[in-house]
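Student: task: produce atomic coordinates for the following.
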Amino acid sequence: MFLSCQKHTLYYHSSYSIHSSKNPKLIIINCQNPNEQQQHHQKNHPIPRTQNSKSTSFLIHHLSQKNNNNNNTNPSPTELQDPTPHEEKIKLLELSLVRKRTPQFPGSIYAQSSSDPDVGSSLPPLRTIFQSGDEEEEKMIMQAIEIRRKVTQEVFKGAMQKGKFGITYSTNLVDRLGGFIDYVMIEAANLKRLPEYSNSTFNLRAKTVIEDSQVVPLIRWLKHNSLSYPEIAKLILMSRGKLESIRNRVEWLKSVLVKGDFIGDAMLKSGDNFLQRSDAELDEIVKYLMSNGVRRDWMGYVLSRCPKLLSYNLEEVKTRVQFYLDMGLDEKDFGTMVFDFPKALGHYSLEEMHRKVDYLKEFGLESKDVGKLLAFRPELMACSIEERWQPLVKYLYYYGITRDGMKRMLIIKPMVFCVDLEMTIVPKVKFFQDLGVTNDGIANMLVKFPPLLTYSLYKKIRPVVIFLMTKAGVTEESIAKVVALGPQLLGCHIVHKLEVNVKYYLSLGIRLRQLGEMVADFPMLLRYNTDVLRPKYTYLRRTMVRTLQDLIEFPRFFSYSLEGRIIPRHKVLVENQINVKLKCMLACTDEEFDKMVKNIIRKRNKIQSSVMKANTTHPQSLIAGDITTTP
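Tutor: Now for the predicted structure:
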């Protein structure tokens, strides 16, 4: 039923059509009383619907802002409160920045014309949405930049997929190209200043920048040259936008014989200035190294193992080369050293190199000796003084090894000073202690045979000890003596050396227990080749007519030279009709042997002369005596 009055007005609020129920209500308001109309409007304000609450709040706020601007009145703080949630603001910002049409749906308040590709044309002005302080504005600017960055990444991925790269490969690579993405984004923004791109979309400008840079064909070419996508990403970032320098440096590395598998690693480790250097500078370094003994066909290997050489200028390289030449290395030794361990030349600082050389001289080595040592084992330059050498020296000194002993170890086997103390040396020493070797015996072993410390404990030393105790007849009580006297035995191959010798000795008629006693007396018995043993044994049995027991009692017989000692001394004994034990015959110097022979001859002559004198003085008494003693 309608209310009657002088003048009625039919009022239908637009917001009610959005928030009301399915049958919007018509409200008749007496316009003669505006206050009554406002009270009636507030009283009958319907409850907003849930699904359109955000769009309705935005529309109400937009209309209220428009009315406030027309009335030129200052709104209250409650009226300025933005009803749009923060998430909705971000979505609106994305729609404003992304130049791509979004799907439409019935009832959408952001109408979009199919002929207008600009999404922003149908959106409300952003200044009506983001009305806040400087902090909020700065935050929104950063979010806008991040959105543009994501748009640029998508454009880059699209260009790579157009270049027939897989989705996974494109995503993995683009995720590592943050700096280059920013470069493309900035260049695309700069293109808008040009007249021909003033009305173009951001997507088009970003795509133009990517195509002009030829980055996608470059990525294809680098991948063809065996570079992984992390290496490609780092190189693109190192180029600082000058992508053509990457191709130039790759071609140069290939010209000096750097293989494809090492090109990426060489470029990444050669310093940030490598891409900016000219071919002439790099060629001068190569020529100088070649003039000092580094062969041309070695250059690719050297530069791939030590690409840091390419970060130095020519004067720096000359200083480093002269550092080794001053220690007495010639061109051949220097070139070989650089080939064996290229990092010795270019990886370490000059100050560190001088400190290590000075430390090695403290063992009593001269400068030329250190040079020979580094030429033979340049890996010493990779060892730290504080972490590797000083703990090793203290450990060896604890077992009684003097500085001269360490010097001998360093000269004979410099690799000992390169191995890890806790992981390599300590377990071996503890193993020898468990066998029963004393500390003095361990010190003598290490000084006598330093390579022992470089052998594998579980693959070399323990298997040999087990073989000696099970197959060579060495008892548990004698194994410590065998190891201490013959540490070189622990370096022999079981199958090719020890088993062959054991079978040969057993074939001579020596029993296993006797062989164990022989090895305990002379451990080096098992190290000789059977080709050397056979002639000596044949001469012993056939020419010298000695028994096998003589050999068992003196196993060191096999250690003497057949032509140099055994045959000459045997001839002397035969000529003088002398027969002595093998030990007396061989285990002495030539002077002692001659003196022994003369003493035996003098004693024999003395006895013979006394007998002859007795025979001439009392011949009858001797005969009578003989007769009387006969029964």
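Student: can we go C-alpha only for contacts and neighbour counts from here?
Tutor: Will do.
Student: quote the end-to-end distance of stretch 338-345.
Tutor: Stretch 338-345 has an end-to-end distance of 7 Å (C-alpha to C-alpha, to the nearest Å).
Student: residues in contact with it?
Tutor: The contact list for stretch 338-345, computed with C-alpha atoms under 8 Å, 6 or more residues apart in numbering, reads 294, 298, 301-303, 305-306, 309, 320-321, 378-379, 381-382.
Student: of the residues you listed, which belong to helices?
Tutor: 301-303, 305, 320-321 (DSSP state H).
Student: can you lay out these as JSON lines showing neighbour count?
Tutor: Below are the ones in helices among the contacts of stretch 338-345 laid out as JSON lines (neighbours: other C-alpha atoms under 10 Å):
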{"residue": "301", "neighbour count": "20"}
{"residue": "302", "neighbour count": "22"}
{"residue": "303", "neighbour count": "26"}
{"residue": "305", "neighbour count": "20"}
{"residue": "320", "neighbour count": "17"}
{"residue": "321", "neighbour count": "18"}
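Student: one more, so I can put them side by side:
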Amino acid sequence: MALGVAKPTYFLIQTDSSLAIRFRLIQSFSFQTSSFRNLSLNRNGGRVARMQASSTSMDFPPTTRSRPSRSIHPNTNPAPLSTAKSLYGRPSLKDMRNEKAANRARVYEFLRGIGIVPDELDGLELPVTVDVMSERVEFLRSLGLTIADINNYPLVLGCSVKKNMIPVLDYLGKLGARKSTFTEFLRRYPQVLHASVVVDLVPVVKYLQGMDVKPCDIPKVLERYPEVLGFKLEGTMSTSVAYLVGIGVTRRQIGPVLTRYPEILGMRVGRVIKPFVEYLESLSIPRLVIARLIEKKPYILGFDLTDQVKPSVEALLESGVDDKAIASVVTQYPEIVGMDDLKPKLLAQRHLLESIILVGFEPEDFGRIMEKMPQIVSLARAPMVKHVAFLQGCGFSMKQVKEMVVGCPHLLALNLEIMKRSFEYFHEEMERDLEDLIAFPAFFTYGLESTVKPRHELVSKKLLKCSLAWLLNCSDEKFHERMTYDSIGIEEMEEQEEEEAEISSVSSFLQLQKTPEEESTYSDEESEYDSSFEEESDDELNDHK
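Tutor: As a prediction, this is how the structure comes out:
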């Protein structure tokens, strides 16, 4: 009310130049007083006459000489005051849309000009200027990516250089990933540039460390299988690891298994891992042996069950391998069930052996050879020819060579220098007949210094006569037990040889039940095999990786 009283008082002290002006002021004061009285009454009645109050709350200018007053009548609405034009006018929504479309069109034109097809970028937030988009393209190309790589995944252009790309690459570098691998890394998994370091990448790295993957091996895992950075912890990764532990894979071996073959983390248990394990079990391979196979060669889980494993087993059966021996073949050389087109390879290898061993080689002989040494499918012609020539040079006929090879096909893969030294000791120190070697050709597979010499010397001191099989085809513990005998009966010797006939003469091919610590003692034996055989096997192995 004070405001309403102050205004007319201010105007009443002006000069009395005319009676008309004075009358208007008094009339205005009366109108304001009645308006405020009405406003008070309306409030008491629950209604507020806002329009009426607002029309009477105008501030009058300090002087009326330069601008005449406007008369306000209670029954007439005052004329609206002209509004001043804003200095910060906003464009309309239509103008904004048109400008955005024009900017995107310029960006698309730039991308097409350098060979990038922007069709998949509709709906993706892109830079509004060509300069920013050019910066992104140049940064990606500085990482080694080509225009073709960008076209394979054009959505990478939606990543900001400073907010997305640089933080992700810096984090990978801190983990130890080599810059030289970034190009291939991004070609395989460019989606990583969309990831948040804290939300997406750090949890996966911590999970791998929790699975006993060594920090120094984390970069190797990521370089080999970058897709792992896109997995959720509660999804496929957890279930695949839990299943492997459930079938017998040792918990402390999970880290090494994932380091060698991290693709396991992306395999679905129900669709991939479990059907594979169950099929191997149907071949009479115990589940614990399957677990040991996975620990030693985890990449076998990557073999396609329908297109590789089952056709390979059928090819082995057709080549003459006995169905009861399939389990032994697979456990000795699991890579064989992952080979593409195994059937023609087996056929070619059989013809190769027939051409080298011309006398008496029968189709079923190839089946026996495969049962004892399935790795022969990867053996080249040159080493086989050399080994056959060596045996002939020792005085064996081709028929005897065929018999020895069928009995112990490892003769075609052993290191020739070691075979020569073993034969010299056999001939000069042991002074045995060639017939002994024909009966037990696996003699060449035993270490001369570690096994043959010590055992022969002990037997000679006791003046015992025994076959090579009785001398060598047993463990050290069993042999020392035999050395407590005063004499050896012929019948007893034959019975023992029959009991041990199923024992493999070359333990280095199959140590499935041994721990990694125990396996280290066999590292020297691998050198007894011909280097060309090892190279051939490594090449075959790389094909499956």
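Student: follow-up on the earlier one: and the furthest pair within the ones in helices among the contacts of stretch 338-345 of structure 1?
Tutor: Set against one another by C-alpha to C-alpha, these have their most distant pair in 301 and 320, with a gap of 18.7 Å.
Student: what are the ranges of the strands in structure 1?
Tutor: With DSSP state E as the definition, structure 1 shows strands at residue ranges 8-11, 27-30.
Student: which residue numbers in structure 2 does the first one align to?
Tutor: Counting by TM-score structural alignment, strand 8-11 of structure 1 pairs with no residue of structure 2.
Student: check contacts around residue 444 of structure 2.
Tutor: So residue 444 of structure 2 contacts 411, 419, 422-423 (C-alpha under 8 Å, 6+ apart).
Student: okay, those residues in TSV with distance to residue 277 of structure 2 and neighbour count next?
Tutor: Below are the contacts of residue 444 of structure 2 laid out as TSV (distance: C-alpha to C-alpha, whole Å; neighbours: other C-alpha atoms under 10 Å):
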residue	distance to residue 277 of structure 2	neighbour count
411	33	25
419	39	22
422	42	20
423	43	19
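Student: tell me the one among those residues nearest to residue 378 of structure 2.
Tutor: Nearest member of the contacts of residue 444 of structure 2 to residue 378 of structure 2, counting by C-alpha to C-alpha, is residue 411, at 14.7 Å.
Student: map that closest one onto structure 1.
Tutor: Per TM-score structural alignment, the equivalent position to residue 411 of structure 2 in structure 1 is residue 525.
Student: tell me how many other residues surround residue 38 of structure 1.
Tutor: 13 (other C-alpha atoms under 10 Å).
Student: what's the match for residue 333 of structure 2 in structure 1?
Tutor: Per TM-score structural alignment, residue 333 of structure 2 is aligned with residue 449.
Student: how close does its match sit to residue 167 of structure 1?
Tutor: 60 Å.
Student: more neighbours, these two?
Tutor: Between residue 449 of structure 1 and residue 167, counted using other C-alpha under 10 Å, the more crowded position is residue 449 (18 against 13).
Student: which of the strands of structure 1 is buried the deepest?
Tutor: The densest packing among the strands of structure 1, expressed as mean neighbour count by mean count of other C-alpha atoms under 10 Å, is seen in strand 27-30 with a mean of 17.
Student: what's that one packed up against?
Tutor: Judged by 3 or more C-alpha pairs under 8 Å, 6 or more residues apart in numbering; DSSP states H and E, the packing partners of strand 27-30 of structure 1 are strand 8-11, helix 34-43.
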